[in-house]
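*Asks:* Build me a structure from this.
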Amino acid sequence: MSVLTTKEIMDIIPHRHPFLLVDTIEELVPGVRAAGKKCVTYDEYYFRGHFPQEPVMPGVLIIEALAQVGAVCILSCEKFKGKTAYFGGINNCRFKKKVVPGDVLMLETELIKQKGPVAIARATATVDGKVAATAELTVAIG
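*Replies:* The predicted model follows:
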């Protein structure tokens, strides 16, 4: 059972179709960690051009999906409700596995450092328990 539905996610972050890249939040400890899910379908807009003969989810969109889960995590804190989380940086990003139509992308973020309105999260995307991408993401609350 999901903790947050797509509609509830949209109540927290401003992203909308086609750029909302998280379907549900499966776990949430506000300001600490969050886990989300993205069911990747062949109908995703980016597969028309990336790549038509071998559809692969762009790595930057996997990282964006992780950032959206991180934004839900931090913006669920009472002091940040109603604000916007902006990307501040990406460090140590690695792609380990292709994400293709039919995959269920699990997105996990854990806040490892926070100073005022800036937080750093450790983020991991997996498919069937195998790591697809990892990164350290910096988020600034505006």
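*Asks:* C-alpha only now, for contacts and for neighbours.
*Replies:* Fine.
*Asks:* so who does residue 74 touch?
*Replies:* Contacts for residue 74 were tallied using C-alpha atoms under 8 Å, 6 or more residues apart in numbering; they are 30, 31, 32, 80.
*Asks:* out of those, who's nearest residue 16?
*Replies:* The shortest separation between residue 16 and any of the contacts of residue 74 is 19.8 Å, and it belongs to residue 80 (by C-alpha to C-alpha).
*Asks:* before we move on, what SS does the nearest residue to residue 125 once chain neighbours are set aside have?
*Replies:* Here the nearest residue to residue 125 in space, its sequence neighbours aside, is residue 107; by C-alpha to C-alpha, 6 or more residues apart in numbering that works out to 4.6 Å. The three-state assignment at residue 107 reads strand, by DSSP: H, G, I helix; E, B strand; the rest coil.
*Asks:* run this one through as well so I can compare:
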Amino acid sequence: MKHLDINQIKEIIPHRHPFLLVDFIEDYEPGEYAVGYKCVTYREDFFRGHFPQEPVMPGVLTVEALAQVGAVAILSMEENQGKTAYFGAINNCKFKGKIVPGDKVRLETRIIKRKGPMGVGRAEASVDGKIVVSAELTFMVGQAGKND
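*Replies:* This next block holds a predicted model:
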């Protein structure tokens, strides 16, 4: 198993606080898959407004966290180092449960198709073994700061 700490993740993907939504990578294989975790605390900025009376992690941020884990798998490939993975599409997305303060979210994205700079990842977020979000994420790899 290949592990990555937060500093190693930051060497691969361009995201930074407060938008870096992955705390560590438990295992990955470049171009194939990555499994990471987000440890959710009450101190997350988004809980101030979503929702003050019942803090719930926004579903779109969970999808973003899954995309970031997938980006680790894609951008750790030698030919993609220093590039950025952009969203192309989100398909078949299902929200099946809530993520709340104290949850340790397991994020897994498996690359199921690649053709040139584009590809698709099958992604699942789970808490305590229960899937809370699933989706197919289409990505495009390009140079950061350029419209490819």
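*Asks:* tm score of chain vs chain?
*Replies:* TM-score for the superposed chains, counting by TM-score structural alignment, normalised by the length of the first structure: 0.98, backed by 142 aligned residues with a C-alpha RMSD of 1.0 Å.
*Asks:* rewinding a little: kindly reformat the contacts of residue 74 of the first structure as TSV containing secondary structure and neighbour count.
*Replies:* TSV is the format used below for these (DSSP: H, G, I helix; E, B strand; the rest coil; neighbours: other C-alpha atoms under 10 Å):
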residue	secondary structure	neighbour count
30	coil	16
31	coil	21
32	coil	17
80	helix	16
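*Asks:* among the residues you listed, which two are most distant?
*Replies:* So for the contacts of residue 74 of the first structure, where distance means C-alpha to C-alpha, the most widely separated pair is 32 and 80, at 13.4 Å.
*Asks:* Which of the contacts of residue 74 of the first structure sits closest to residue 131 of the first structure?
*Replies:* Nearest to residue 131 of the first structure out of the contacts of residue 74 of the first structure is residue 32 (C-alpha to C-alpha; 21.1 Å).
*Asks:* Would you agree the closest one is in contact with residue 110?
*Replies:* Yes: here residue 32 of the first structure reaches residue 110: they are 5.9 Å apart, a contact under C-alpha atoms under 8 Å.
*Asks:* Tell me, how many residues neighbour residue 135 of the first structure?
*Replies:* 20 (other C-alpha atoms under 10 Å).
*Asks:* Now do the SS call for the nearest residue to it once chain neighbours are set aside.
*Replies:* In this structure, residue 135 of the first structure finds its nearest non-sequential neighbour in residue 93, 4.1 Å apart by C-alpha to C-alpha, 6+ apart. Under the three-state scheme (three-state DSSP), residue 93 of the first structure adopts strand.
*Asks:* that older thread, what's near enough to touch the residue nearest to residue 125 of the first structure?
*Replies:* Under the criterion of C-alpha under 8 Å, 6+ apart, the contact list for residue 107 of the first structure reads 35, 36, 37, 38, 65, 66, 69, 123, 124, 125, 126.
*Asks:* Just the element for the closest residue to residue 130 of the first structure other than its chain neighbours, please.
*Replies:* Taking C-alpha to C-alpha, 6+ apart as the measure, residue 130 of the first structure lies nearest to residue 97, with 7.8 Å between them; neighbours along the chain are not counted. Following DSSP states H and E, one finds residue 97 of the first structure outside all helices and strands.
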